[in-house]
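>>> with the sequence up front, the predicted model follows.
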Amino acid sequence: MKVAHLILAHAAPAQLSKLIGALEDKHAWFFVHIDRKADLDAFSFLQNRERITVIADRVDVGWGAYSIVEATIRGFKAAVDSGIDFGYVNLLSGTDYPLRAPSEIHDFFARNTGENFMEYYPVYHEWAEAIPRLTQYHFTNYKFPGKYLVQKWVNKLFPARRMPAGLEPVGRSQWMSLTMDAVRYLLQYLDEHPKVVRFFKHTWAPDEIVFQTILYNSPFRPSLVNDNLRYIDWSKGEPSPRVLTGEDLGRMLSSGKLFARKFDLSRFPEVIAALDRQMKDHQS
């Protein structure tokens, strides 16, 4: 089972190098998008590496903006254009890390061929806090003076937005593991539905909704598994998940997940070292 790991990174080149090293396998390829704001020289270790493709047309990624979706789309296209017959495209951030050895990860995907792993909670029934993302206009993706004042008045003067193309919105986590067929479908759908693209360009954090919604409203719905295979701790109730430490090790390893996020190698190197030892023990 060949796997394309699509990694979105913006900083911490040493940690990104560790992540790729932990996932390296004869059946693994890497497609890496580095935020356009980042100094590419700091990531020179990615150049001229077998099985590593750095996305050339980089996006200036903004938090909560459609630019995250654009970066992901460019990564999807790079995987498709490679001509390699991947079984899965696995979307990661540079602050993720595997909980299982590469051979176990590939075996898992081989056993579950055809299933697509992502979180897809119905917005209007199980994820109500996301409703304003869809009913209001958001100018997060744009850069012009006074954009939030304009956004405020647009939402006062214009009626609530409605989902385009009869789509039923679902989503939650941005991170997912998709079959190559699903990835091709997403790219084709977005090419053929410019109104859907325009809608999500005015949605806050569309990366948590757009891909999930398209697949949920497609022939791929029976293949969806409502599990993104990631251990993530949202216990603090903040916009970003808690940074994991050595104290989380037991919970991570017993979670049954394949990956976890997020980690900080500079602050808590011991937890990544412990995961490396665990994976090495499983491989020996």
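The structure has been received and is ready for your questions. Residues are numbered from 1 along each chain as shown.

>>> could you use CA atoms for every contact and neighbour count after this?
Fine.

>>> quick one: contacts for the most centrally placed residue in the chain?
When Cα atoms, centre = their mean is applied to the chain, the residue found nearest the centroid is Trp175 (3.4 Å). Counting by Cα atoms under 8 Å, 6 or more residues apart in numbering, Trp175 touches Leu91, Leu92, Met118, Asn228, Arg230.

>>> what's the spacing between it and Leu91?
Noted for Trp175: a distance of 6 Å to Leu91, by Cα to Cα, to the nearest Å.

>>> and what of Ser235?
23 Å.

>>> looking at those two, which is more packed in?
Each of Ser235 and Leu91 has its neighbours counted (other Cα atoms under 10 Å); Leu91 has more, 21 against 8.

>>> same for the helix or strand where the more buried one lies, what does it pack against?
Take DSSP states H and E as the rule and Leu91 turns out to sit in strand 88-93. Counting contacts by 3 or more Cα pairs under 8 Å, 6 or more residues apart in numbering; DSSP states H and E, strand 88-93 packs against strand 3-9, strand 177-179, helix 180-192.

>>> I'd like the next helix or strand past it.
strand 97-98.

>>> what sits up against that next one?
Here strand 97-98 has contacts from Leu19, Ala22, Leu23, Leu258, Phe259, Ala260, Arg261, Lys262, Phe263, Ile272, Leu275, using Cα under 8 Å, 6+ apart.

>>> and those residues, which is closest to Thr245?
Nearest to Thr245 among the contacts of strand 97-98 is Phe263, at 7.6 Å by Cα to Cα.

>>> centre of the chain to whatever helix or strand Phe30 lives in, how far?
Secondary structure assignment for Phe30, by DSSP H and E: strand 28-34. Distance, stretch centre to chain centre, for strand 28-34: 12 Å (Cα atoms, centre = their mean, to the nearest Å).

>>> also this one, for the comparison:
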Amino acid sequence: MSPMRFAVHLLVHDQPQLFAALAASLRHEAIDVYVHVDATSVQDLFESAVRAAGADVTFVPPAARVDVRWGGLSVVRATLASLDLAAASGIDYHRHTLLSGADVLLRPLPVLLERWSDDAEHLRIDRRLNRAESQGHLKPRRYWFPDQPLLDRTRLSGRVPRRIPPGPPLVEGSQWWSLTGTAIRTVRDYLDAHPAWLRGHRFSLCPDEFVFHSVLADSDMAPRITQNYLDRTAPDETLHALHFIDWSVYDAVRPAELTEQNLPTALASPAMFARKVGAGWTWRAGQTC
């Protein structure tokens, strides 16, 4: 049996030094790192930073880069561009993990690799995307324009009703996941067979929080999802798949940054990564806190 291989997919748009440090912390012969740099960012800065850090990564080529805008389908398209690059390598990865360039690895690599070696689908699903369960039930039911900045400025975003594109029942959760190669193929096969479904969500808000989730929850992979809270209460609000994410301020647009003060809490959790750290962050796995 061939040794397991793992793919990491990094979405980056700023802070090249943080990104390079994260990539360097993942150096291992079993790990390949694929990077999507926002089309509006200067990729040369990230290439220089990662070279200086001594990390080996593969960048999504310029023609496939996406202008990523928060809340838009562009986030999903950037993720798919990185996944497609990994698929083109011909390597049969056991697992794919989606990270931000502002994340930090919390564990030594042997611990991470052992966790990655299971067959679980590390994905968090919090609720059905309907009026009864979700305050965000209008995300797919109104026209939103995060990827169309000119239209977004008209103040029509989120005001005009529309029909949900036909497809699997919509469920939502955390954008960040760690999925087996089988799960990734399940999602890709569905999207390839139903291109109108993904295209139909180009005017939805935050499809990165429901596209993968909805396909997998409606598939044979569903029993392997580790955090499916559709019919039970989540026991932990900080664990999102393999990420520690502090959403203690529930009306915040972004999670609280990891600090020296809450690092011990992150390390005491089952998480492998934490999201997210600030520009001055220096701690890395293996150091004491």
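That came through, no problem. The structure presented is a predicted model; accordingly, all values stated were derived computationally and were not measured.

>>> care to give me the TM-score?
Once superposed, the chains reach a TM-score of 0.87 (TM-score structural alignment, normalised by the length of the first structure), with 268 aligned residues with a Cα RMSD of 2.3 Å.

>>> returning to what we had before: can you pick the most crowded of the contacts of strand 97-98 of the first structure?
Neighbour max across these (other Cα under 10 Å) = Ile272, 24 neighbours.

>>> identify each buried residue in the host helix or strand of that residue, please.
Using DSSP H and E, Ile272 of the first structure falls within helix 269-283. Across helix 269-283 of the first structure, burial judged by 16 or more other Cα atoms under 10 Å covers Val271, Ile272, Leu275, Asp276, Met279.

>>> got it, and stretch 111-128 of the first structure?
Using 16+ other Cα under 10 Å as the test for burial, stretch 111-128 of the first structure gives Gly114, Glu115, Asn116, Phe117, Met118, Glu119, Tyr120, Tyr121, Pro122, Val123.

>>> pretty sure the last one sits against Gly171.
The reference is to Val123 of the first structure. Yes: applying Cα atoms under 8 Å, one finds Val123 of the first structure in contact with Gly171, separated by 7.0 Å.

>>> quick revisit: and the strand holding Leu91 of the first structure, how far out from the chain middle?
6 Å.

>>> for stretch 232-245 of the first structure, same thing?
16 Å.

>>> now the end-to-end length of it.
OK, stretch 232-245 of the first structure end separation, Cα to Cα: 12 Å.

>>> go through that stretch and flag the buried ones.
Neighbour-count burial for stretch 232-245 of the first structure flags Ile232, Asp233, Arg242, Val243, Leu244, Thr245 (criterion: 16+ other Cα under 10 Å).

>>> name the surrounding residues that touch that stretch.
Applying Cα under 8 Å, 6+ apart, the contact partners of stretch 232-245 of the first structure are Ala260, Arg261, Lys262, Phe263, Asp264, Phe268, Glu270, Val271.

>>> which one of those residues sits closest to Gly250 of the first structure?
Of all the contacts of stretch 232-245 of the first structure, Val271 has the smallest distance to Gly250 of the first structure: 10.7 Å, by Cα to Cα.

>>> give me the nearest residue to the closest one, chain neighbours excluded.
Nearest non-adjacent residue to Val271 of the first structure, counting by Cα to Cα, 6 or more residues apart in numbering: Gly246, 4.6 Å away.

>>> so what's the one you found up against?
Counted by Cα under 8 Å, 6+ apart, Gly246 of the first structure has contacts Phe268, Glu270, Val271, Ala274.

>>> how about the strands in the second structure?
Taking DSSP state E as the test, the strands found in the second structure are 6-12, 31-37, 57-59, 95-100, 103-105, 121-128, 171-173, 178-180, 225-228, 239-240, 243-245, 273-275.

>>> so how far is Lys139 of the second structure from the alignment partner in the second structure of Ser240 of the first structure?
The equivalent of Ser240 of the first structure in the second structure is Arg254 (alignment by TM-score structural alignment). Using Cα to Cα, one obtains 17 Å as the distance from Arg254 of the second structure to Lys139 of the second structure.

>>> next one: Ala30 of the second structure
Note on Ala30 of the second structure: its distance to Lys139 of the second structure, by Cα to Cα, is 38 Å.

>>> all set now, cheers.
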